[in-house]
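Student: how does the following fold in three dimensions:
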Amino acid sequence: MRIAVATMVVASAAGAARAEKKYDPGVSDTEIKIGNIMPYSGPASSYGVIGQTEAAYFNMINDEGGINGRKIKFISYDDAYSPPKAIEQARKLVESDEVLLIFQSLGTPSNSAIMKYMNTKRVPQLFVASGGTKFGDPKNFPWTMGFQPNYQSEGRIYAKYILDHFPHSKIAVFWQNDDAGKDQFKGLKDGLGDKVGMIIADKSYEVSDPSIDSQIVALHDSGADIFFSWAAPKGSAQAIRKVGELGWKPKFFLANTATTVASVLKPAGLEYAKGIISTEYVKDPTDPKWKDDPGVAKWRAFMTKYFPEGDQANSNTAYAYVESQAMVQVLKQCGDELTRANVMKQAANLKNFTSDMLLPGIMVNTSPDDYFPIEQMQLMRFNGEAWEQFGDVITGEVGHGAIH
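Tutor: Next comes the predicted model:
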């Protein structure tokens, strides 16, 4: 009789353990399916290395035993940076592959295209690879969350620096006529607050414009002593060169997305780029100051073993590593409740999370009404050869009315 009772107790305990596991499509006792969309071809194919790094990172996690015993199956498709193709691939991932979530789909246009579909289907569109502020709107799009500092935060950070150091300056702004450029410009204006009159001129351009010379000449003629370039890499390179050729010497601020030395500053002319100010939040693996940093050493070991063909001088690999660590953290927090709703709940409950490759002092924090994981950046200045950080880490919160 005693044996029968014991057996019943064990059986009911096992039943309780089974009952605690909650799965949505894409999850089993042994696997978690994650979807991804990248521009492996087309005009933004240089970003494809992000998807390759993430695949390598999840391979490492799987070799280490997975997450709570489950291996990650990472399914990544090419959309060639085309919104219609992104919609096609999102449908395939959700309806055919039955992934739990889509992680790190890249680009403002592609993510904008799939956003409504993902929210209608109630499938997480997590840690979007874009700084578009629209990807942090939990009220209207509760299933979509960005990750990197959004463009408005970046604009506010520059505004704070200018108000602190150059409060009597006149500002000219060159901006890209799309969501990214408008977001950045709005952040700058919001950050300046009642000093927004410091902006005395602005000119926009289209990414397809062959030349931007006339806009730069007009901004030079405005008499401004601060110049902003909110432009894609090619437009920023043209702007730096033209400002230099005009002999104009404003305090020059450059969008964070256009700071690559190889593809922007060198083509523009390093002599013209000297003194430019921008921002960063991920450790630059080429910067000698991180030579003995334990976090960078871990990243290098990962790259050498799992992505040996990857370029360790390409900061996109460091970016992808940070994002992947955050994704793993969310899945760990989910435990055995691997539902889409719980994925979003845990993504909106990150507290002072950091990564090996985030700059010291930069923390990831989210809440149900704050879908902007990173709102801090460090200012940096180009010395003619490399970027040098200066000052403190600055926060540029959006939607909370606060700048610290």
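Student: rest of the way, CA atoms for contacts and neighbours
Tutor: Noted.
Student: all strands for the stretch 301-404 of the chain, in order.
Tutor: Along the stretch 301-404 of the chain, the segments classed as strands by DSSP state E, counting those that start in this stretch run 337-338, 376-382, 387-395.
Student: deepest in the core, which of those is it.
Tutor: strand 376-382 (a mean of 22; mean count of other CA atoms under 10 Å).
Student: wait, Gln89 touches Asp79, no?
Tutor: Yes - counting by CA atoms under 8 Å, Asp79 is a contact partner of Gln89 at 7.0 Å.
Student: between the two, which contacts overlap?
Tutor: Ile37 (CA atoms under 8 Å, 6 or more residues apart in numbering).
Student: tell me the secondary structure at the residue nearest to the spatial centre of the chain.
Tutor: With distances taken as CA atoms, centre = their mean, Gln148 lies nearest the centre of the chain, 2.9 Å away. Classification of Gln148 by DSSP: H, G, I helix; E, B strand; the rest coil places it in coil.
Student: one more, for comparison:
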Amino acid sequence: MKIGKRTIVAGLCIASVLSIATAFPALAEKKYSRGASDTEIVVGNFVPYSGPASAYGVVGKTAAAYFRMINEQGGVNGRKIRFLSYDDAYSPPKAVEQTRKLVESDGILALFGTVGTPSNTAIMKYMNAKKTPHLLLASGGTRFGDDPAQFPWTMPFNASYNSEGRAYAKLIKTRYPNAKIGVLVQNDDYGKDIYKGVKDGLGDRTSMIVAEAHYDLSDATVDSQMVKLKASGADLFLNLSTPKFAAQAMRKLGEMKWRPVHILNNVAAQVGAVIIPAGIENAQGAITATYIKDPTDPAFVNDADMKAFRAFMAKYMPEGDLNNSLYAYGYAISSALVHLLKEAGDNLTHENVMTVATSMKGYKADLLYEGIAMTTSPTDHFPVEDLQMMVFKGDRWVPEGGIINSRDNR
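Tutor: The predicted model follows:
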């Protein structure tokens, strides 16, 4: 059989195309689950825009603005993000309702940045049954990352609350071994989780706790609880509460002229949302642990991440308060999602998004403290596992001591 030059050239071209397709499978085939297409990625979210934890609504607003910026820059691999964010009012039944709407009616690719331990607990089994990514939860609930075999579709962003509690316990035993501890704790899954970490960390020293006072989200104030804790003779106040109640507790400290060592959990360490309303003078010397850079810290005035964040705030959220670190948190968590979506490339299936999410190797989301990075695996769903201890001095949080590896505290 006679073979012409054209046949040979055509054969070589076909072979070359096949070779390229084999070497670069993303060029050969685009794969999508619901919520993704050549032009769009649909991301779902709920946060408490109303109710007792409405301070966290800032997280959803910041994410919406961040994705608007990304879309104006051309999107993610050429696709625009359609961000659907609903109000759950920090109510688990409402969270279930909104999640079903997002998954079954809106057809999202992933649920992202959902706020609160109680609400995320209420939807976790549903999201895993639906095999839909439940990503970068705005919660450090230990249950969200410590059982990936049973809940492979769920991944938090925050360091675990249990680890944070253990870190505070370690600090207390090291620096304040003779302290008498009074604890204010929220009566829900969040409070139980971080308080368990404290008790686990104290071990056989739990007798250091001389008083504990619980409150419900429906309570008007925590004034009576604070009076009880002071009367106990406690000289170390462990403030395990969310922003509204943390501010009330801090203000009450001043009113009672009670000056114990004050440890404030990370979820309520915002300068703008908590400390300024409570009175800066009442926060002096308070201690917390964090992993997100503070926009008010002059040490970051020339920091590249912070410059980008400030430019973002000026253009996309000019009404935002730089004293409120929840804006920085929303920015950081949104940058992490965009990174994962970019890494997924043209394989935007639910399965591949989770494969990418569980394969991070030292990725540094925007505004994470130096020395803190995100690493995951199929058996480790806690991306952020390091904490920086901080002390409130003057009008801001100041780093004190090095990075604490919370893997050692779990």
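Student: one step back: what does the residue nearest to the centre of structure 1 align to in structure 2?
Tutor: Counting by TM-score structural alignment, Gln148 of structure 1 corresponds to Asn158 in structure 2.
Student: same deal with Ser112 of structure 1?
Tutor: Mapped onto structure 2 by TM-score structural alignment, Ser112 of structure 1 lines up with Thr121.
Student: got the contact list for the helix or strand hosting its match?
Tutor: Element membership for Thr121 of structure 2 (DSSP states H and E) is helix 117-129. Helix 117-129 of structure 2 is contacted by residues 90-93, 95-96, 99, 114, 133-134, 137, 139-141, 144, 151-154, 188-190 when judged by CA under 8 Å, 6+ apart.
Student: so how far is Gly26 of structure 1 from the counterpart of Ser105 of structure 2 in structure 1?
Tutor: The equivalent of Ser105 of structure 2 in structure 1 is Ser96 (alignment by TM-score structural alignment). Ser96 of structure 1 is 11 Å from Gly26 of structure 1, where distance means CA to CA, to the nearest Å.
Student: so these two - more neighbours on which side?
Tutor: Gly26 (20 against 10; other CA atoms under 10 Å).
Student: hmm, back to that, which of the contacts of helix 117-129 of structure 2 count as buried?
Tutor: 90-92, 95-96, 99, 114, 133-134, 137, 139-141, 144, 151-154, 190 (16 or more other CA atoms under 10 Å).
Student: list the ones among these that fall in helices.
Tutor: 92, 95-96, 99, 190 (DSSP state H).
Student: adding distance to Ala55 of structure 2, write those out as a markdown table.
Tutor: Compiled in a markdown table, these are given as follows (distance: CA to CA, whole Å):
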| residue | distance to Ala55 of structure 2 |
| --- | --- |
| Pro92 | 17 |
| Ala95 | 17 |
| Val96 | 21 |
| Thr99 | 21 |
| Tyr190 | 16 |
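Student: if I pick Ile192 of structure 2, what's in contact with it?
Tutor: Ile isn't right for residue 192 of structure 2; it's Lys. 185-186.
Student: any idea what it aligns with in structure 1?
Tutor: Lys192 of structure 2 maps onto Lys182 in structure 1, by TM-score structural alignment.
Student: centre of the chain to the helix or strand where that match lies, how far?
Tutor: Lys182 of structure 1 belongs to helix 179-192 when assigned by DSSP H and E. Relative to the centre of its chain, helix 179-192 of structure 1 is centred 17 Å away, using CA atoms, centre = their mean, to the nearest Å.
Student: can you pull the buried residues of the helix or strand that comes right after it?
Tutor: Next helix or strand after helix 179-192 of structure 1 toward the C-terminus (DSSP H and E): strand 199-205. Residues of strand 199-205 of structure 1 classed as buried by neighbour count (16+ other CA under 10 Å): 199, 201-205.
Student: coming back round to it: quick check: which of the strands of the stretch 301-404 of structure 1 is nearest to Asp213 of structure 1?
Tutor: strand 376-382 (23.0 Å; CA to CA).
Student: average gap between that closest one and structure 2?
Tutor: Superposed on structure 2, strand 376-382 of structure 1 shows a mean distance to its aligned partners of 1.8 Å (mean CA distance after the TM-score superposition for structure 1).
Student: Gln284 of structure 2 matches what in structure 1?
Tutor: Using TM-score structural alignment, Gln284 of structure 2 pairs with Lys274 in structure 1.
Student: how close does that match sit to Arg381 of structure 1?
Tutor: For Lys274 of structure 1, the distance to Arg381 of structure 1 - CA to CA - is 8 Å.
Student: for Thr53 of structure 1, same thing?
Tutor: For Thr53 of structure 1 relative to Arg381 of structure 1 (CA to CA), the value is 28 Å.
Student: with Thr260 of structure 1 instead?
Tutor: Distance from Thr260 of structure 1 to Arg381 of structure 1, by CA to CA: 13 Å.
Student: number of residues surrounding Leu246 of structure 1?
Tutor: 11.
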